[in-house]
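A.B. asks: Next input, structure requested:
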Amino acid sequence: MRETDGPVQGNVIIFHGTGANPEVCWYPWLGRRLAERGYAVEIPHYPDLNEEPIATFLPKVLANHVFDERTVLVGHSGGAALLLAVLEHIDATVSQGVLVAGYSTQPNTRDEPVLLAGYDWAAIKAHVRDLYFINSRHDPYGCDDRQGRAMFERLGGTQIVRDDGHFGDYDQPYETFELLDRLIG
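C.D. replies: Below is the predicted model of the structure:
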């Protein structure tokens, strides 16, 4: 999905979570809001996210998108973990990275092929000007405020802690996300 209305402010790529698609949660709502503000918005569908090993999955993602100083990256859950790998391996410095219910270590007992074995935190930090970590204290999958704090301590930025579960899931409708709309820009 690509959306834009009016002059382009930059591009935003919204990475959905594990087992999700571009039409669930707040993804289409945020895409419309940002397009109205002049961003070129991509909400790609990656059905193999967190199923295929990151070593073979990441090159496909990198080849599918353009990253530059006006790019904003948003990732939810498994998409946020993917965002870390993207930031480590791109050859540009993007404007913003927003990790919603993100994690950098295994958050539960489920296999997490989206995670790298280890992260080059300095490379990640060098490839993004402004980072936000949005996590809940009580996330049903373990993508909680402790995961956000661990990334914040390594990368800096801003950590936002809420009590909003997983910020959208099959049993948690979360059709809008005003905070994200305010943070991006």
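A.B. asks: CA only for contacts and neighbour counts going forward, please
C.D. replies: OK.
A.B. asks: And for residue 3, the neighbour number?
C.D. replies: Close neighbours of residue 3, defined as other Cα atoms under 10 Å, add up to 19.
A.B. asks: Am I right that it is in contact with residue 35?
C.D. replies: Yes - using Cα atoms under 8 Å, residue 3 is in contact with residue 35, at 5.7 Å.
A.B. asks: and for comparison, fold this next one:
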Amino acid sequence: MKRVFVIHRWSGGSNDDWRPWLKVELEKRGYQVIVPEMPDTEVPNIDKWVNKLIEVVGLSDSQTYFVGHSIGCQAILRYLEKTNSIVGGAVFVSGWFNLNNLEDEEIREIAKPWIKTPIDLEKVKRVLPKSTLIISDNDPYGFFEENKNKFLEIGSKIVVLHNAGHITEDDGFISLPELINEF
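C.D. replies: Modelled structure (predicted):
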């Protein structure tokens, strides 16, 4: 059975934004959907988030898929960098490699390791045969062109939403049909 791991955003949770809708929609299509609560979501840590993925995913294979939102995309990329198993694919929503407009110094310090610690994109590309980035042209945190180009480096298809912000519930997203189209 195809498994989909849905990884939430910083300060988010498994029941926020469009994740409950996505779980229902994918289960209707026969997928097993796992939406783990990631640790310390207010102060996300690379090692803790990647280790949580290692724990919940177990053995990955071509029937293993991922959906990430914001920092959840980073966690997935860093997990993929560590695995030798070729997975089925991934959809990255509001994915980023660099951030803009962070509120204060504390937030910038939390984000710094995620931004500054490099990801081996060649390694990711070897284990990720198919991926899509769904990104907004007015994401308040993203460097649109820079982040889009980084995802192009791993071969991601790019889907641009107009005026969609960070693609959260606060931006009006409790469903995301563009995401389902990628499965």
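A.B. asks: Quick check: TM-score for this pair?
C.D. replies: The TM-score (TM-score structural alignment, normalised by the length of structure 2) is 0.86; 174 aligned residues with a Cα RMSD of 1.9 Å.
A.B. asks: circling back: and for residue 3 and residue 35 of structure 1, which residues touch both?
C.D. replies: residue 41 (Cα atoms under 8 Å, 6 or more residues apart in numbering).
A.B. asks: can you count the residues close to the aligned partner of residue 93 of structure 2 in structure 1?
C.D. replies: Taking TM-score structural alignment, residue 93 of structure 2 has residue 100 as its aligned residue in structure 1. Here the count is done by other Cα under 10 Å, and residue 100 of structure 1 has 27 residues near it.
A.B. asks: and what of residue 172 of structure 1?
C.D. replies: For residue 172 of structure 1, using other Cα under 10 Å, the count is 12.
A.B. asks: now residue 114 of structure 2
C.D. replies: By other Cα under 10 Å, neighbour count at residue 114 of structure 2 equals 21.
A.B. asks: residue contacts, it?
C.D. replies: Residue 114 of structure 2 touches 46, 74, 97, counting by Cα under 8 Å, 6+ apart.
A.B. asks: To which secondary structure element type does it belong?
C.D. replies: At residue 114 of structure 2, secondary structure determined by DSSP: H, G, I helix; E, B strand; the rest coil is helix.
A.B. asks: Ok, residue 139 of structure 1 next?
C.D. replies: Secondary structure assignment for residue 139 of structure 1 (three-state DSSP): coil.
A.B. asks: can I assume it is in contact with residue 168?
C.D. replies: No - taking contacts as Cα under 8 Å, residue 139 of structure 1 lies outside contact range of residue 168: 10.5 Å.
A.B. asks: So between the two, which is more surrounded?
C.D. replies: A count of neighbours by other Cα under 10 Å puts residue 168 above the other of residue 139 of structure 1 and residue 168, at 21 against 18.
A.B. asks: which residues does that one contact?
C.D. replies: Residue 168 of structure 1 touches 25, 26, 174, 175, counting by Cα under 8 Å, 6+ apart.
A.B. asks: TSV please, covering those and showing secondary structure.
C.D. replies: Compiled in TSV, the contacts of residue 168 of structure 1 are given as follows (three-state DSSP):
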residue	secondary structure
25	coil
26	coil
174	coil
175	coil
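A.B. asks: Let me know the closest of these to residue 111 of structure 1.
C.D. replies: Nearest to residue 111 of structure 1 among the contacts of residue 168 of structure 1: residue 25, at 23.2 Å, using Cα to Cα.
A.B. asks: What is the aligned counterpart of the closest one in structure 2?
C.D. replies: Mapped onto structure 2 by TM-score structural alignment, residue 25 of structure 1 lines up with residue 17.
A.B. asks: Quick check, its match in contact with residue 174.
C.D. replies: Yes - shown here, residue 17 of structure 2 and residue 174 form a contact pair, counting by Cα under 8 Å, at 5.1 Å.
A.B. asks: Just want to check the distance between the residue nearest to residue 176 of structure 2 when sequence neighbours are not counted and residue 95 of structure 2.
C.D. replies: Leaving out its chain neighbours, the residue that sits closest to residue 176 of structure 2 by Cα to Cα, 6 or more residues apart in numbering is residue 18, at 6.3 Å. With distances taken as Cα to Cα, to the nearest Å, residue 18 of structure 2 is found 15 Å from residue 95 of structure 2.
A.B. asks: Equivalent analysis for residue 132 of structure 2, please.
C.D. replies: Residue 132 of structure 2 sits 10 Å away from residue 95 of structure 2, going by Cα to Cα.
A.B. asks: neighbour-wise, which of the two wins?
C.D. replies: More neighbours surround residue 95 than the other of residue 132 of structure 2 and residue 95, with 28 against 21 (other Cα under 10 Å).
A.B. asks: Surely that one is in contact with residue 73?
C.D. replies: Yes - counting by Cα under 8 Å, residue 73 is a contact partner of residue 95 of structure 2 at 5.4 Å.
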